[in-house]
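# pasting the sequence and the predicted model now:
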Amino acid sequence: DNVDNRELLVKVLSRHGYEVVEAASGEEALDLAPRVRPDLVLMDISLEGMDGLEATRRLKAMPGFSRVPVVAITAYAMVGDRERALEAGCDGYIAKPVDVRALPTQVAGYLESPKPD
């Protein structure tokens, strides 16, 4: 996502006690994931280069990441977009503009949900 949107999400989630690591692209996210071992990934769908859906597919295929929740964040609110995100391996979908008041509760919900094997 763009820098301003990422900074807003980082600020909101950090205030609620979450440790946040940013990636500016799908490629960077895939590079960081094995080192950072995130508990949750907020994935913008419309990224430069590799889009968020392809990055999600690749992340979920990496050893140890199939059960890490990935939540799609996108400005696309078209019919079928949610389904495409879920088919790519996303565990949830948040439409932009993100409601920053609701985001911490949404994140907590994804972290608390048990993931099937």
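Happy to help now that I have it.

# C-alpha from now on. contacts and neighbour counts both.
Will do.

# contacts only, for Leu47.
Asp1, Ser25, Gly26 (Cα atoms under 8 Å, 6 or more residues apart in numbering).

# ok, these vs Pro97, which is closest?
Pro97 lies nearest to Asp1 out of these, by Cα to Cα, at 12.0 Å.

# give me the distance between the residue nearest to that closest one when sequence neighbours are not counted and Glu27.
Nearest residue to Asp1 in three dimensions, chain neighbours excluded: Asp44, at 5.9 Å (Cα to Cα, 6 or more residues apart in numbering). Separation of Asp44 from Glu27 (Cα to Cα, to the nearest Å) stands at 12 Å.

# between the two, who's got more neighbours?
Counting neighbours by other Cα atoms under 10 Å for Asp44 and for Glu27 shows that Asp44 has the greater number, 26 against 18.

# what about versus this one:
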Amino acid sequence: MNRNILLIEDNEQNRYLATFLLEKRGFRIAAAPDGPTGIAAARSRTPDLILLDIQLPLMDGYDVARELRTLPSLRAIPIIAVTSYAMPGDRERCLAAGCNGYIEKPINPETFVNEIERFLS
């Protein structure tokens, strides 16, 4: 069964790499380049999982995660922060905003999809 993932990421190269790796394993990907577009896409698509960059234009990923968690239809959807923020406390801040997981950039192409699949089982 194909799973639907919403990728909220402003960097085109990061979107390409994540999409390539996930589609290669059978996932269907929808992408959004900023927070407001990502929230609208999540509402209309109800994905199985959301991959969320934290450093986004217009609205940062923390605010996006908090907004997504207020929507009843999206409360149970796993949100995984995929971010270059890797200082002490950044992981905890992502989780406190409503994310279920945290993956540091640059992503490891060898392990990225397996990390994502953990949240879908």
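Good, I have the coordinates. Please read these numbers as outputs of a predicted model, since none were measured by experiment.

# TM-score of the superposition?
The TM-score (TM-score structural alignment, normalised by the length of structure 1) is 0.93; 112 aligned residues with a Cα RMSD of 0.7 Å.

# check which helix or strand covers the most centrally placed residue in structure 1.
Most central in structure 1 under Cα atoms, centre = their mean is Leu42, positioned 1.7 Å from the mean C-alpha point. If you go by DSSP states H and E, Leu42 of structure 1 is part of strand 41-44.

# quick one: the strands in structure 1, in order.
In structure 1, the segments counted as strands under DSSP state E are 41-44, 70-74, 92-95.

# any chance of those strands in TSV, with distance to Ala61 of structure 1 too?
TSV is the format used below for the strands of structure 1 (distance: least, Cα to Cα, whole Å):
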stretch	distance to Ala61 of structure 1
strand 41-44	14
strand 70-74	12
strand 92-95	17
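
# and Ile94 of structure 1, what pairs with it in structure 2?
Residue correspondence to structure 2 (TM-score structural alignment): Ile94 of structure 1 is matched to Ile103.

# pretty sure that match contacts Ile80?
Yes - between Ile103 of structure 2 and Ile80 there is a contact under Cα atoms under 8 Å: 7.2 Å.

# of these two, which one has the most company?
Taking other Cα under 10 Å, Ile103 of structure 2 and Ile80 do not tie; Ile80 has more neighbours (24 against 21).

# what are the ranges of the helices in structure 1?
According to DSSP state H, structure 1 carries its helices in the segments 3-15, 26-36, 52-61, 81-87, 103-112.

# pick the most deeply packed of these.
Ranked by mean neighbour count, the helices of structure 1 are led by helix 52-61 with a mean of 21 (mean count of other Cα atoms under 10 Å).

# can you tell me what part of structure 2 it aligns to?
Under TM-score structural alignment, the match for helix 52-61 of structure 1 is residues 61-70.

# what's the answer for stretch 9-17 of structure 1, then?
Going by TM-score structural alignment: stretch 9-17 of structure 1 matches residues 18-26.

# tell me how far that stretch is from the chain's mean position?
Chain-centre distance of stretch 18-26 of structure 2: 14 Å, with Cα atoms, centre = their mean, to the nearest Å.

# likewise for stretch 8-24 of structure 2?
Distance, stretch centre to chain centre, for stretch 8-24 of structure 2: 11 Å (Cα atoms, centre = their mean).

# what does Ile50 of structure 2 correspond to in structure 1?
Counting by TM-score structural alignment, Ile50 of structure 2 corresponds to Val41 in structure 1.

# corresponding residue for Pro104 of structure 1 in structure 2?
Aligned counterpart of Pro104 of structure 1 in structure 2: Val113 (TM-score structural alignment).
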